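Participant: attaching a predicted model along with its sequence, questions to come.
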Amino acid sequence: MRHIPMILRQVRRSHLQAGLFVLCVALSLATLTAFSGFARSVSRALLEDARTLHAADIIIRSHDPISAPLVQAVDRLADQGRIVKANVHEFYSVVRAPDEKASVLSRLKVVEAGYPFYGQVTLKSGRPFKQVLSPGACIVEQTLLDRIGLKVGDRLKIGYTTLTVDDVVTAEPDRPLDLFAFGPRVFIHSSDLDALGLMTTGSRIHRLVLLKVMDPLQVDAIAAGLKQASPFDGESVDTYLTSGSVVKRFLDNFLFFLKLVGLFILIVSGLGIQSTLTALFNEKQRTIAVMKTVGASGRFINTHFMLMVLLLGTAGTGVGILAGAAVQGGLAWMLGPLLPEGLGLTIAWTGVVEAVMLGFTVVALFSFLPLYRLKEMRPVVIFNRLPSVGIARWPYFLSALLVLLFFLALVLWHMRDILFGFYFVGAVVALILAAALLAQLALWTMKRLPVRHLALRQAIRGLFRRGNATRAIMITLTVSLAVIFGNHLIEKNLNATFVQSFPADAPNAFFLDIQPDQTEAFSAAIGHPVQFYPIVRARITGVNDQAIDRRREGQKRRDNLSRVFNLTYRQGLLDDETLIDGDTLFRSDWTEPQVSVMDSIVEMREMKIGDRISFKIQGVPLTARISSIRTRDSRSLSPFFYFVFPEEIMKQAPHTLFAALTVSPGQMGPLQTSIVSRFPNISVIDMSQTIGILARLMARLSRIVRVFSLFSIAAGLLILVSAVFATRAERVVESVYYKILGAGRRFVFTVFALENILIGLLSSGLALALAQAGAYWVCTLRFDIGYRPFFPISLTMVGLTVLLTVTVGMAASRSIMAKKPVAYLREQQNE
């Protein structure tokens, strides 16, 4: 306890450095605490509201008609009174105004009585959903009425029938993410399903059977029995706890990425903790010298300053947790449009406990080296202003190793993926090492430049001032800015490739679910010959007689073999396709079924020519031998398929056709209305709208990432301010000497401004070089798109960084420049 009063006095005297240390600790925890707490809160909320989010206890899903054995098992349970069921059919279709002058692609949801079993479908009128939805009527979203020019009570053409709009829906419990959904919602009574005429062979229909279990304790047992009754892989039987919603899948993936950002900010802020603490101890050199001179032992000094670090670290952890809670609220606000309405998010106390433990670990790790260096502060060296004796190298290596192991453990804890954890840590370490090497090279070069301009020469000398943290500042800012610049450059290239540079002759209208007997009439309606692409939906059951483990495949974060694939048949390559293995698409010397695969499939699982792939097509098994491997120009917007069969193998399988056409923007609406009025079963996808939706999604997510990446820049700026304060004595001496020798305040300002300009210019320039290299690699090798460096935008980012650095640095140096020589000399005389 005897240390506490002395610590408090020292903190008050060095309140600026102490405050910077607290801010660095808080910064290191705020984002990761927010991301981790938000993820836990979302998971808990989704778990608590799982029944509502799925509207049932058990959910059966299939893109094909539910198998007879499973239907019989469900009917038996219903006859026994153990469950209540409701069939739901979801699909896209174009709906039209009665006069056929306007149409819009919509999401149809055909439901039976009983839906939803949990939660409420909220209507604008406030009436009960189950009473409003009746045969011959429909309930729609307001956007549909606005776009098509109708109102409640008007008639609406859907498929081959006409229904009356009875109300407007404002919320539904199992609503998908609007950001990924094309078209407004339309609810239809199940008795009108046949009248729609849209349940044709091969149509893209999502079938659900929702079950309410009368005895909640039997949910798992009934679900297990239904799984055994299902003979097909294409059917899934899940409970409300095991079924992953679209919302949860999106949030899991996005929060996974945000956690990466949080971990990166944590390591960068840790460098700030180490730098500010070193600066704080440098400021306390005279205090330490006096304490040692009057007999204080090394143990006493270490204990004293460890308690100081613990006190400041505790304050920083508390501030970080509070800031993390605020950031968590901001994150919930920014992601508001993507969250289910009414989802209750509360503070996850397990996340708070984890944050407290994390805070003390971070402080301990990054305080190790500055605390160790305390014993090297010898009174004779300090009082006589002699050069400091360098400490042994092993503490540096030990500190770096501990930080690396801690960072790796943290990545594995949050990511639960060992291989990815090593990749990510390796990438961050490589980025930091590259920044450190480039910063060292830049400073080495700068120190040896023959500069004649006096102010610039003094500014360069200031970069190497005793106690200055120029290298740490540059490394931190370079790493942080490289991530932000790289993210922005990648976003601009994606936007330029897929949004702004949409080729004029590229297909922008896709017509889906065309039946084989409609091809001639469809071509006649278009007015010219049309190329049709057959679609056969199937699942892969095995490769080379090895069954596909769907659970393991589904856990992969990239595309995998567990999903439903679209197969096709034709005899030749498309214009944008080339063979990378094999002489021809199909071999004439093989008599067994053959299939050509896209190179993307080989990336999902290693395959080669001659391997056998087993498919199940609507319950019918088919095994084919790989005859060739294709690739395509990913910049092309033409249709493509992963699997291509010979026509004689697949033509008899149940299938639909689709066509891709280039339509001028002014003709898109009239053409859509004309086609759907003649062929109500055909859906039209306007790719220009799809591109717009993806562009808005990319912009929203990029803004969120940029906001949180700014935290890492804040860490670099805190180090900059800390360095100014830590070298305050040397800067004051320089300023006084300049003035004594006849320099005016303008010269002093110019020297300090040039010093900050050099730091900002070097850091942002190195960051831009790393960002350009990284963005080029991602765009050309990972996304396979052309790369543009965007030099005007890049120079703007560098300019803004320099301006920010100069502003912060000069603000921190204001009191130093204001010091008058006479006042300083009087202070020295008094000492």
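Facilitator: Here it is on my side, so go on. As the structure is a computational prediction, the values presented were derived from the model and not from experiment. Residues are numbered from 1 along each chain as shown.
Participant: all contacts plus neighbour counts: C-alpha atoms, from now on.
Facilitator: Will do.
Participant: which residue packs closest to K375, ignoring adjacent ones?
Facilitator: Counting by C-alpha to C-alpha, 6 or more residues apart in numbering, the nearest residue to K375 once its immediate chain neighbours are dropped is G298, at 6.6 Å.
Participant: now the helices for the stretch 501-650 of the chain?
Facilitator: According to DSSP state H, counting those that start in this stretch, the stretch 501-650 of the chain carries its helices in the segments 519-526, 550-554, 599-604, 647-650.
Participant: go through these and name the closest to Q571.
Facilitator: Q571 sits nearest to helix 647-650 of all the helices of the stretch 501-650 of the chain, at 6.8 Å, using C-alpha to C-alpha.
Participant: picking that back up, please name whichever of the helices of the stretch 501-650 of the chain is nearest to S709.
Facilitator: Comparison of the helices of the stretch 501-650 of the chain against S709 by C-alpha to C-alpha identifies helix 550-554 as nearest, at 30.4 Å.
Participant: next one: the closest one to chain centre, how far?
Facilitator: Centre-to-centre, helix 550-554 and its host chain are 22 Å apart (C-alpha atoms, centre = their mean, to the nearest Å).
Participant: which parts of that helix are buried?
Facilitator: Buried positions in helix 550-554, judged by neighbour count with 16 or more other C-alpha atoms under 10 Å: E553.
Participant: this is the other structure I want to compare:
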Amino acid sequence: MAWRDAKASKVRLLLFMASIILGIAAVVSIQLFSTNLKDNIQLQSKALMGADYIIDSRKVPTERAQAIIDSLKPDASEVNFVSMIAFPKNGGTKLVKVRGMEGGFPFYGTIDTQPESAATTYQELGGALVDATLLLQFNIEPGDSIKVGELTLPIAGALKAIPGSTAISTSVVPTVLIPHEFIDATELLQFGSRKEYQYFYKAPDTLDLERFEAKMNPILEAESADLDTHTSTSSRLGRRYDNVGKFLNLAAFIALLLGCIGIASSVHIYIKEKLKAIAVLKCMGASRMQSFLIFLIQIAGIGIVGGLIGALIGIGVQELFPYLLQDFLPFNVIVSISIQPILIGVFLGLFMSVLFALLPLLRTWYVSPLEVLRVDEKAAQEPRKIRLMVFSAILVFLLLFSFWLLKDIFYAFYFVGATFITFSILAGIALLCIKGIRKFYPTGWSFTLRQSLLNLFRPNNQTVVLIVAIGLGTFLISTLYFTKDILLSKTEVGQMTGNANMIILDVQSEQRQALKETIEAKGLSVLDNIPLVTMRMHRLNDQLVNDLRQDSTSQVRRWVLNHEFRTTYRDSLIGSEEIQDGEWVPQLQPGDPVVISISDNLADSAKLGVGDTVVFNVQGVLMETTVGSIRKVDWGRVQLNFTVVFPKGVLEDAPQFSVFSTAVPNAQSSADLQQELVAKFPNVSILDLRQVYTIIEDILDKVSWVINFMAFFSILTGIIVLIGSVRTSKYQRIKESVLLRTLGAKNKQILQITAFEYVLLGLIGSLVGILLALVSSFCLALFVFQEPFVPSLIPFIIFLPGITLLVLGIGLSNIQSVLRSSPLEVLRREG
């Protein structure tokens, strides 16, 4: 019976299956990729770092730190810094990361070079390995030379890959490897130069790295050094992709939830029209269990088949993610296919379909044989206790599933709670509409309009089901669209900076005037001349920093205690700042107490407030300061933002270096200026923001593609659900339309009645859904993304009329058979 009935209802059941397939495909594809990503990070954790553990320091190691480093016997070491290099062959210049390497690094993984032998011979031959893309850009080949500061070296080979680097990092700042012994000859490490010393170790198999890291890190942190193991680095790397995973999981959750709505609404209407047939079966001797099992087998079978198809589609879709995200990953993701995602898909398909169809299925249990004889068409109702149990099971399933996807119980409660509230509001509005239309029924309206309104509250109406399905689908689609806008608004390059498109770093005090004249001689303006003074914290309020390092109960973040702050002084705020607390002090007179402004993140990490005192060690001189204000800083802008800002009149005589910025009109002007600056001032570093913007825009295009793809995937699921929900109402309207035809109604009148009914349903459902999505998205922006929310008009301009027209189109297509055939023929065919 289940098979025969399913064959007769295949069109309705196919739309029901489509809801399952799309939801399962989204979940399986994303979960499979996330699993593959985590497995790859774990398997390749040593190759990612190239060593078992690394000790690094942002300055020359202290005597005690050096003693610890030497006692552990490093197998390789390097000093790295960012600097400009030049190609004597054609005068090309570029900002690069210079890595002075000594020893046989890496111990795991390989340095990929062309020719291959250059990876092992460049130190012996005294040559440089230069980023392969950089060589192509400047038409340079191995054998040509490279100038690093005052040193000229032959290029031993093209560097294609090295452990720990990504396509993004090497695109912004390409890598140049040179032997460590030549670092001093470059004469680039001067006062204020940003540098890092790293020591690489290969650990014995017996060493417990976690315990070793826990023991050594406090000792090294006290000496401004740090220890990283391959396990902790891979954990941080995994967390780096959490935000991408969270959005993808959110999209998968919405797609699956839309599928659940499609199942519930489709089965509700499908079973409702089968109740008469079930009553007939019971008259013929069928038991409750038999009539229940006929439709349970149908739904379960469709769930299994839909889950299997969805899982197979998901496996195919997840193959795209490694390609889309390859620039974000420092390794190639090896996709492995297992039986697990297929089993998950089949289980979810079966569980979703049965659970969300259970409420209408239970009505088959309570159908009385007398339903055949009754004139009224009031459907059989299951007991309230049973209904509450099913609703509770659905809520528990959604909560557990969202927690499994999002890995955060707060987010799980938030999304399930928001969905439940939305469902309740939509159902309440639908019931209010029915009650309002019945109470204020316009008896003076035309026949077609009155008949349309009657359809909204007469027996067998689908007002509540369709408004809830349309509204909830629109709510989820619009929420995803608004969320997409919030994410993408954070990545607009055009708002990241003002007019400056070139930044010149590490300018020494004695070079300022000559560098300014060089820029102005090119017909360009110096837009910024920002002084930088390096210092460290010596005391916070009445506690010495050295004591805080030893205090395991201290709430002050470790980075504050070990950080070398690059501060500046000025008399005004810049565009990325606003005062959050206290009062901005622009300038001080000699003898005035020193008042500073700190960023909100430093205030939180150092547990400082307005009026607290901080003593800084400024190049060996202790300076007592008071926090006068706390600034909220937009760190997302590509410009120089500072955690600590002094007023004018304090640091002018301190040892310092500067950062200049200018605006170049085109690529040729940029190249000419860079060549002259590198020739005259080889120690300065030049950041061409025009190149950085190109790279960022390319990255953001891929991020946008992923976000838009997942949004489209979920929106497509929502549209399928809406089509299924409205399409299944076809079989409820055919009888009324046939009766109207029999009584003499014209095709035009039937079309008008149907059109007005579906326009009202589509308009009410979609409008309420979009308004609820606005509230939901505002909460997401405020509490989750912590970004300003500027709502898009697209849902109002596109979704509202689009979904209303979609509902209208499907509704009119439902009665085409009535309009084209005689009433008797329609009744025979549908029977």
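Facilitator: Right, received. Where do you want to start? All figures in this text were calculated on a predicted structure; none of them were measured in a lab.
Participant: nearest to S480 of structure 1 among the helices of the stretch 501-650 of structure 1 would be which one?
Facilitator: Among the helices of the stretch 501-650 of structure 1, helix 599-604 sits nearest to S480 of structure 1 (C-alpha to C-alpha), with 32.1 Å.
Participant: that closest one vs structure 2, average distance?
Facilitator: Following the fit onto structure 2, the mean deviation recorded for helix 599-604 of structure 1 is 5.0 Å by mean C-alpha distance after the TM-score superposition for structure 1.
Participant: again, but for stretch 482-492 of structure 1
Facilitator: So stretch 482-492 of structure 1 averages 3.6 Å relative to structure 2 (mean C-alpha distance after the TM-score superposition for structure 1).
Participant: for stretch 303-315 of structure 1, same thing?
Facilitator: For stretch 303-315 of structure 1, the mean deviation from structure 2 after alignment is 3.8 Å (mean C-alpha distance after the TM-score superposition for structure 1).
Participant: who's in contact with that stretch?
Facilitator: Stretch 303-315 of structure 1 is contacted by residues H3, I7, A18, F21, V22, V25, G359, F360, V363, S367, L371 when judged by C-alpha atoms under 8 Å, 6 or more residues apart in numbering.
Participant: and the third one, how many residues sit next to it?
Facilitator: The number of residues packed around A18 of structure 1, counting by other C-alpha atoms under 10 Å, is 24.
Participant: in structure 1, what residue corresponds to S725 of structure 2?
Facilitator: Under the alignment (TM-score structural alignment), S725 of structure 2 pairs with A723 in structure 1.
Participant: in three-state terms, how would its match be classified?
Facilitator: helix (DSSP: H, G, I helix; E, B strand; the rest coil).
Participant: mind checking how far it is from M474 of structure 1?
Facilitator: Separation of A723 of structure 1 from M474 of structure 1 (C-alpha to C-alpha, to the nearest Å) stands at 12 Å.
Participant: between those two, which has more neighbouring residues?
Facilitator: M474 (30 against 25).
Participant: name the element the aligned residue in structure 2 for that one belongs to?
Facilitator: Counting by TM-score structural alignment, M474 of structure 1 lines up with I470 in structure 2. Secondary structure assignment for I470 of structure 2, by DSSP states H and E: helix 463-489.
Participant: could you do R204 of structure 1 as well?
Facilitator: Using DSSP H and E, R204 of structure 1 sits in no helix or strand.
Participant: not counting residues beside it along the chain, what's closest to it?
Facilitator: Using C-alpha to C-alpha, 6+ apart, the closest residue to R204 of structure 1 is F91 (6.5 Å).
Participant: now do D505 of structure 1
Facilitator: In this structure, D505 of structure 1 finds its nearest non-sequential neighbour in T662, 6.2 Å apart by C-alpha to C-alpha, 6+ apart.
Participant: kindly report the same for G245 of structure 2.
Facilitator: The shortest distance from G245 of structure 2 to any non-neighbouring residue, by C-alpha to C-alpha, 6+ apart, is to S34 (7.1 Å).
Participant: need the counterpart of the one you found in structure 1.
Facilitator: Alignment note (TM-score structural alignment): S34 of structure 2 maps to A39 of structure 1.
Participant: surely its match and F254 touch.
Facilitator: No: taking C-alpha atoms under 8 Å as the definition, A39 of structure 1 is not a contact partner of F254, at 9.9 Å.
Participant: more neighbours: which of the two?
Facilitator: Taking other C-alpha under 10 Å, A39 of structure 1 and F254 do not tie; A39 has more neighbours (22 against 13).
Participant: tell me which element the more buried one is part of?
Facilitator: Judged by DSSP H and E, A39 of structure 1 forms part of helix 15-48.
Participant: and after that helix, which helix or strand comes next?
Facilitator: helix 50-54.
Participant: how about whichever helix or strand comes after that following helix, which residues of structure 2 does it hit?
Facilitator: Using DSSP H and E, the helix or strand that follows helix 50-54 of structure 1 towards the C-terminus is strand 58-62. The alignment of strand 58-62 of structure 1 onto structure 2 (TM-score structural alignment) covers residues 53-57.
Participant: that stretch vs structure 1, average offset?
Facilitator: Per the superposition on structure 1, stretch 53-57 of structure 2 and its aligned residues are separated by 2.4 Å on average (mean C-alpha distance after the TM-score superposition for structure 1).
Participant: let me see the ranges of the helices in the stretch 101-250 of structure 1.
Facilitator: Counting by DSSP H, counting those that start in this stretch, residue ranges of the helices within the stretch 101-250 of structure 1 are 129-132, 142-148, 193-196, 219-229, 246-283.
Participant: quick one: closest of the ones you listed to A442 of structure 1.
Facilitator: Ranking these by proximity to A442 of structure 1 (C-alpha to C-alpha) places helix 246-283 first, at 19.9 Å.
Participant: what's the mean distance for the closest one versus structure 2?
Facilitator: Per the superposition on structure 2, helix 246-283 of structure 1 and its aligned residues are separated by 2.5 Å on average (mean C-alpha distance after the TM-score superposition for structure 1).
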